[in-house]
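Chemist: Build the 3D model from these lines:
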Amino acid sequence: MHSCKMLNLGCAFGIKHQQHQREPNYFNLQLSILSFQQAEHTPALDLRYLVTEAAHYVMALNFQEEFDLLYIDLNPNAEDKKGIAGLKFNRDAKKTMLPKIYDHLALIDISSVCAASIYKHGKEIIGMEKSNFPADAAMMVTEGCGEDYERFSKHLLPVSRYFLLRPLHTQWNTILKAFDFFLMDGVWDAVIFIAELISENKNMGIISHAHMLESLSESTCYPAFCTAREGFLLARYPLTKKSLEMNN
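Modeler: Got it, this is the predicted structure:
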């Protein structure tokens, strides 16, 4: 059995080398949910992008009954966009798009913001600072995640309409629940494991779902990850108006 490999990422595991000073980032919830940072030039296979794509995949594993997970495309994004082409999956077009399906898609989309934040600041810090969201979202890393957020907000609109909720409240509820998932025992370890697996196979062009799942299932973090998945799904579904309110 392969052990769950750990990347040499001090910040990813909350190891602080210097005192962190948080600068407040207050914003009006009526106007904007997030203020996206200007992205810096980053190589196509920068490790942070591998971590965020791994997070997309790990979140998508919760919804295998609804989606046919295919592979992660490791080729650079088209049109000089940063990062890689990323996770590819299908869904039978004949199936009805229920609110929970849009919710699944939104959770996959926003996983990049969660992963980028935990990767930069560490689980311990994000676990503490999450209680300040949304009033103070200074610790949320949005650099390079703008397109994911656009898809996230679009996917949640049908959910908000169905339950007659304000879109901004539904969005923050979903963001916080996504962070909760990645902070559960075994989940961030699974993200790091998949990120390293991607890195090891980066010259292959793609890495298949079958390969990733088989490798992950042999890791030491897999039992805790499976337990976390079960708990997350039981807590999130079925969707109700009350469960989607911002303070729940």
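Chemist: Going by C-alpha atoms from here, please, whenever you check contacts or count neighbours.
Modeler: Fine.
Chemist: how about the strands of this protein, start to end?
Modeler: Under the criterion DSSP state E, the chain carries strands at the ranges 68-76, 84-90, 206-208.
Chemist: Now distance to residue 236 and mean neighbour count too, for these, in TSV please.
Modeler: Formatted as TSV, the entries for those read as follows, by distance: least, C-alpha to C-alpha, whole Å; neighbours: other C-alpha atoms under 10 Å:
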stretch	distance to residue 236	mean neighbour count
strand 68-76	21	19
strand 84-90	22	17
strand 206-208	28	18
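Chemist: want to throw the ones you listed into TSV with distance to residue 163?
Modeler: Putting the strands of the chain into TSV (distance: least, C-alpha to C-alpha, whole Å) gives the following:
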stretch	distance to residue 163
strand 68-76	27
strand 84-90	26
strand 206-208	36
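Chemist: Proceed likewise with the subsequent sequence, for comparison:
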Amino acid sequence: MGLLFNFSYSHTPQFKPMFFKFDDLGEKTINKIAEVALSTKLDKRDKLVVKVKTDPNLLAKGTLESLVIDCQGLMVENALRMESINITLNTIAVSPFKALTGNIQLTQPSRGKACVLLTEKDITRVLDRAILRNRQHEIVIDEKVIKVRLQQVNCNLLDTGKILIEGTVKLKDTEDIKQVSLEIKPKICQAGNGVIVDDIEYLEEPHLSSILLNPILEEAKSILNLKNFKVDGFSLKVKEFNIKKGALQLQAEAGMTHFPTA
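Modeler: Below is the predicted model of the structure:
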């Protein structure tokens, strides 16, 4: 629920200094406050640009016109690197009194949009980490229990709109090396609350692929739904995506419940 401020235009001494302070607090000051606060939360990145648009009249009414966060090379949970992420929030309701002391405090949640770009190299890095938790398995081949070891995985983003996941497997008893692979075509679910995968095709060594790559596939789903992105006060919900050769672009709904503190 927003806060209601009743600003009087009386020339009584107690209100006069307040308006001088609002006039002094311009976009440059608010930008600096926002950039410092976000820098502490988005600390593992290559580049960060924060731009707040407002003016003294809007701020006196408790409104920031917009907030744009443009971040390059951001590292989030599970070592996922985002090539770029751009978040735009509009009409942000804030407490003007708090803003005067350098504290951007939301009086109601704000919504906007986000665009995230991922590369197949960055996705592969996360999947490689996932195999550390699912590296060794025991499977039955020709009625014999055989120990197999998943050595590496690779992600390829295809211009067909599909994702190819390949892996190398070593059979410990025979030292044989086998290739496993699967291809998926993700889509937005009908409820509109994220990406699902219901079209899976196991290519090389289908039996091995289904056993060894399914845990890796679960990690890929987490990436596609931006579950690795966890920043205090912010949320992202995937609405659209586009896969082209070597890159994946996710369009998301962005939300902010409170502004991070430095």
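Chemist: Next, the TM-score between them, please.
Modeler: The TM-score (TM-score structural alignment, normalised by the length of structure 1) is 0.24; 98 aligned residues with a C-alpha RMSD of 6.0 Å.
Chemist: Which among the strands of structure 1 is found nearest to residue 200 of structure 1?
Modeler: With distances scored as C-alpha to C-alpha, the stretch of the strands of structure 1 nearest to residue 200 of structure 1 is strand 206-208 (10.0 Å).
Chemist: Can you tell me what sits against that closest one?
Modeler: When contacts are defined by C-alpha atoms under 8 Å, 6 or more residues apart in numbering, strand 206-208 of structure 1 is touched by residues 70, 71, 72, 73, 74, 75, 198, 201.
Chemist: farthest pair in those?
Modeler: Of all pairs in those, the most separated under C-alpha to C-alpha is 70 and 201 at 15.8 Å.
Chemist: Tell me the spacing between residue 243 of structure 2 and residue 117 of structure 2.
Modeler: With distances defined as C-alpha to C-alpha, to the nearest Å, the gap from residue 243 of structure 2 to residue 117 of structure 2 amounts to 10 Å.
Chemist: Residues that sit against both of these two, list them.
Modeler: Shared contacts of residue 243 of structure 2 and residue 117, defined by C-alpha under 8 Å, 6+ apart, are found at residue 249.
Chemist: Isn't residue 74 of structure 2 up against residue 84?
Modeler: Yes: using C-alpha atoms under 8 Å, residue 74 of structure 2 and residue 84 qualify as a contacting pair, with a distance of 7.0 Å.
Chemist: now the strands: where do they sit in the stretch 51-200 of structure 2?
Modeler: For the stretch 51-200 of structure 2, applying DSSP state E, counting those that start in this stretch gives strands covering 63-75, 81-93, 110-119, 136-141, 144-157, 163-171, 177-188, 195-202.
Chemist: Remind me what the third one packs against, helices and strands.
Modeler: Counting contacts by 3 or more C-alpha pairs under 8 Å, 6 or more residues apart in numbering; DSSP states H and E, strand 110-119 of structure 2 packs against strand 81-93, strand 247-256.
Chemist: got a list of contacts for that strand?
Modeler: Residues external to strand 110-119 of structure 2 that are found in contact with it (C-alpha under 8 Å, 6+ apart): 81-93, 236, 246-257.
Chemist: now the angle from it to strand 81-93?
Modeler: Regarding strand 110-119 of structure 2 and strand 81-93, their directions subtend 170 degrees when assessed with axes from the mean of the first three to the mean of the last three C-alpha atoms, to 10 degrees.
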